[in-house]
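Asker: What shape does this take:
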Amino acid sequence: MGVDVRAWAPAEQRWAARASLASAGLAVLLPVGIGGVTGLLLVVTGLVGAGVMAAAVWWALSNRGPARVAATVVAVAVPVALIVLFAATLWWVLLLSGTLWALAVGTGRHALRSTGLRSPRQKEYRTPAPRRPFLLMNPRSGGGKVERFRLKEKAERLGAEVLLLDTEEQQDVCALARDAVARGADLLGVAGGDGTQALVAAVAAEHGIPFMVVTAGTRNHFAMDLGLDRADPAASLDALSDGVELRVDLGFAGGLPFVNNASFGTYAAVIQSPAYRDDKVGTALDLLPDLLTRREGARLTAYVRDTVLADPHAVLVSNNPYRTDDPLGLGRRHRLDAGVLGVLGLRVDSATEAAVLLLDPEPKGLTITTAREVVVAADRPEIEVGLDGEALTLPTPVHLHITPGALRVRVPRDRPGVPEPAPRLNWRRLRKLAASVGRTAVPRRPGRRKTLL
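Answerer: A predicted model of the protein is given here:
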């Protein structure tokens, strides 16, 4: 006697899919069904207003003086006018429609999440605790987190050798790390920014020893994607006594390592300015008009497998792809061991293209893909690069590649972790789930098969 098991959708999954489809349908039909022509006009007005706002933002960024002021006024006035218009007409219908759409997204993702089609979690490895860990700490990182959380004292109590970087002069952190390895260090760690982390991580990978991140930086992007506790840097040091290892990838641009990303184009050019560190917004607003209108800056060409990105304003190459399907997950990577570079290219040459970028589900000016190797060329012998936020210039063309599993990262066994990404809404799959019929596995006998509906 055997068991006939069929992968039919469970009842909860089927009903969640049906609720999602019903809510989405009502969200779209409600403004038109109740408001009639008025409701339809409001929907169209909202879309047009969103396009005008995007165009106004482009004008504001690509102009100076009175033109920028006028565009800024439009960019602010349009959404305010839309809110007032909706509030004065069918506000309750639009509010209900928005609520139904949120319900459709939530139930749809719940239905798809229950299918079990999740990305496998990154594997952890149990390894012995390091005997001679060496940590570099930047006292200025994160506004003085090293001193505020007494990181040096805790690390030394756990048996680590700690070197505080001299904030008054530039130090070669790679040389310091290599010297520590030569003296017997079996783990290298950094309490500092992502740029410093990448340099020391490359030394650790070169010698095949673990690397450790202490979340003492300002942004801690790499630490965030490792699932570390950014609110409590001292918790990162628990990895010294009670830790596990992850195998993560390491990116390289022109031979230089990066743990997060390498940026080319507009952003990379802006951060080169000496004034950027003290006045980020003011510096960007001053430089963007010439960069966006191509009066200044390099003309780039990026080669990604069989795709050529011609004259993009910006190219972002990341160590594993960033999430782009969930607004709450933007700027985060669910995995660091997929073995591919994430590539994002952007080209917007006019206010019209800015509006299309917002309204078109698949705009031509936006490229999102992955590759193991990327080449960025330019119309000049050197180009600006933002490497993990550090401003550099590299000779062209710049060759980028990823080395899978190159880095052993030791992290605390008990840590917040990386949130599971919400599944991408797939309406075709939801329709199939909603139409599926639940069945129960029953005994199978020779020559006869019985199923219970």
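
Asker: Only C-alpha atoms from now on, for both contacts and neighbour counts.
Answerer: Noted.

Asker: so how far is stretch 124-131 from its chain's centroid?
Answerer: 29 Å (Cα atoms, centre = their mean, to the nearest Å).

Asker: Contacts for it, please.
Answerer: By Cα atoms under 8 Å, 6 or more residues apart in numbering, the residues outside stretch 124-131 that reach it are 159, 185, 186, 187, 240, 241, 242, 243, 244, 245, 246, 247.

Asker: show me where the stretch 201-350 of the chain has helices.
Answerer: Ranges of helices in the stretch 201-350 of the chain, per DSSP state H, counting those that start in this stretch, are 221-225, 233-236, 266-270, 280-292.

Asker: count of neighbours near residue 176?
Answerer: The number of residues packed near residue 176 is 16, by other Cα atoms under 10 Å.

Asker: Now show me the structure for the sequence below, then we'll compare the two:
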Amino acid sequence: MSTSERGQRWWARAAIACVVAAVLVPVVSAGVMGVVSLFVAGAAGAVVTVAALYWFLTRIGVLRWVALAVAVLAPIIVVALFIRANLLWVVLVAGALSLCAVGCAHAALRESGADAAVPEYSVPPPQRPFLIMNPRSGGGKVAKFDLVRKAEELGAEVALLDGPDLVDVTALARRAVADGADLLGVAGGDGTQALVAAVAVEHDVPFLVISAGTRNHFAMDLGLDRADPTRSLDALDDGVELRTDLGTINGRPFVNNASFGVYAEIVRSPAYRDDKTATVLALLPDLLTGHRGPKLVARIGATAVAGPQAILVSNNPYGSGDLAGLSRRTRLDRGVLGAVTLSVTSTREAVNLLRRTRLRGLSQATAVELIVDADTPEIPVGVDGESVLLRTPVRCTIAPGALRVRVPRTRPGVKPAAPTWDWARLWEKAYR
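Answerer: Okay, here's the model as predicted:
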């Protein structure tokens, strides 16, 4: 057994010990009836809070604000009951032990560094790199970090998207390859990166990501430095190549994800850019209760999900706890799409999400193809953060290992995603 395996064994044993302690502390301190009271009060508070939040999102007028007040008061009342019964310390100790168990389990079940890292390939520096930069992206990071001058000093040709007219980025990238460019790069948002990445795949040239966007999700999952985009330029001198997947949706490329349903409908609203919060609160009641928006059907491989209110399709799956595409993908070369569907049409179904019920409410899966159909000829889709209208049925696919991404040899790296809690695996690691 290797040192790493021995370490994971002891982490697994520590996790199991913390779980046992978290159960015994309430039993010893409060007795069986006390434990039952704790569980009933805590469960009731959680159910009331979730139900009230669902009402807040799906109702308008006075009922919405009454529901919000209940959602705030319910956990306060539960804590007050625990204090009155002198059981709050028991809950806090059991909670601390539970958190310790989760931390130990993550350490025990986390993939090894070799399994979590995308393979790297040594490559010579490009001779004629061509970079497209959007000076407005990321609040002006191109100018702030003097990216144009630094790129040109490294031998790159730079095209700025600073004119008043819209530029066909795809045509610009194809023209650069025709003129002899042997690397294409982008300093801009994920949507622009996806368009140029598709041209790089089409002509089999490497692709460079410069983290000059707002959120830089793709750059984060490549392990790049998001705080200093100039470090991305190090790949022009001393870079390595990664082979990553590229998603497509009705032939349009995406590097991160495509969203259907509630989010896509909200982003499509003209009022969203001016007042995001007010737009979300105004549209959610009709979208969640089915009074607005197309009726969707998702076919994930051989499985059909009817009537989901939200669908997230990602270029490789996100971490197990991430249902909104806001977290990390440990690897971008698994050759599968990640798929999350959510359908909550009643208070009961909202409460069932506390148990992560898979009956109609929530599903997570992977597939090489996903098809979204609807009762309308076109539906709005959020593709890498941009709202577009696509004809139905919408077909999402994955191109495994299609994209040659050039990254600096020295970079922060990818933080591993939290592994799924699995009792069988945990027990096996602890006592096999």
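
Asker: Please identify the most buried of the helices of the stretch 201-350 of the first structure.
Answerer: Among the helices of the stretch 201-350 of the first structure, judged by mean count of other Cα atoms under 10 Å, the one packed with the most neighbours on average is helix 266-270 (a mean of 24).

Asker: re the thing from before, redo the helices of the stretch 201-350 of the first structure as JSON lines? Include distance to residue 366 of the first structure.
Answerer: Compiled in JSON lines, the helices of the stretch 201-350 of the first structure are given as follows (distance: least, Cα to Cα, whole Å):
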{"stretch": "helix 221-225", "distance to residue 366 of the first structure": "23"}
{"stretch": "helix 233-236", "distance to residue 366 of the first structure": "37"}
{"stretch": "helix 266-270", "distance to residue 366 of the first structure": "15"}
{"stretch": "helix 280-292", "distance to residue 366 of the first structure": "15"}
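
Asker: residues contacting residue 283 of the first structure?
Answerer: 270, 273, 275, 276.

Asker: The second structure: which residue goes with residue 318 of the first structure?
Answerer: By TM-score structural alignment, residue 318 of the first structure lines up with residue 314 in the second structure.

Asker: go on, residue 148 of the first structure?
Answerer: Matched by TM-score structural alignment, residue 148 of the first structure corresponds to residue 144 in the second structure.

Asker: List the residues that contact residue 301 of the first structure.
Answerer: Contacts of residue 301 of the first structure (Cα under 8 Å, 6+ apart): 308, 309, 310, 311, 312, 376, 377, 378.

Asker: ok, the residues you listed in the second structure, which still hold?
Answerer: Counting by both residues aligned by TM-score structural alignment, their matches' Cα atoms under 8 Å, the contacts of residue 301 of the first structure that remain in contact in the second structure are 308, 309, 310, 311, 312, 376, 377, 378.

Asker: Residue 347 is in contact with the fifth one, correct?
Answerer: What it means is residue 312 of the first structure. Yes. Taking Cα atoms under 8 Å as the definition, residue 312 of the first structure is a contact partner of residue 347 at 4.5 Å.

Asker: And for residue 264 of the first structure, the neighbour number?
Answerer: Neighbours of residue 264 of the first structure using other Cα under 10 Å come to 24.

Asker: Which residue in the second structure aligns with it?
Answerer: If you follow residue 264 of the first structure across to the second structure using TM-score structural alignment, you land on residue 260.

Asker: what's the spacing between its match and residue 179 of the second structure?
Answerer: Going from residue 260 of the second structure to residue 179 of the second structure by Cα to Cα, to the nearest Å gives 38 Å.

Asker: quick check: longest strand of the first structure.
Answerer: strand 398-412 (DSSP state E).

Asker: could you point out which element follows that one?
Answerer: Using DSSP states H and E, the helix or strand that directly follows strand 398-412 of the first structure along the chain is helix 427-435.

Asker: Quick check: buried residues in that following helix?
Answerer: By 16 or more other Cα atoms under 10 Å, the buried positions in helix 427-435 of the first structure come out as 430, 433, 434.

Asker: what about it, how far off from the second structure?
Answerer: Compared with the second structure after fitting, helix 427-435 of the first structure has a mean deviation of 3.3 Å; criterion: mean Cα distance after the TM-score superposition for the first structure.

Asker: And that helix, what does it pack against?
Answerer: With contacts taken as 3 or more Cα pairs under 8 Å, 6 or more residues apart in numbering; DSSP states H and E, helix 427-435 of the first structure sits against helix 11-35, helix 91-113.
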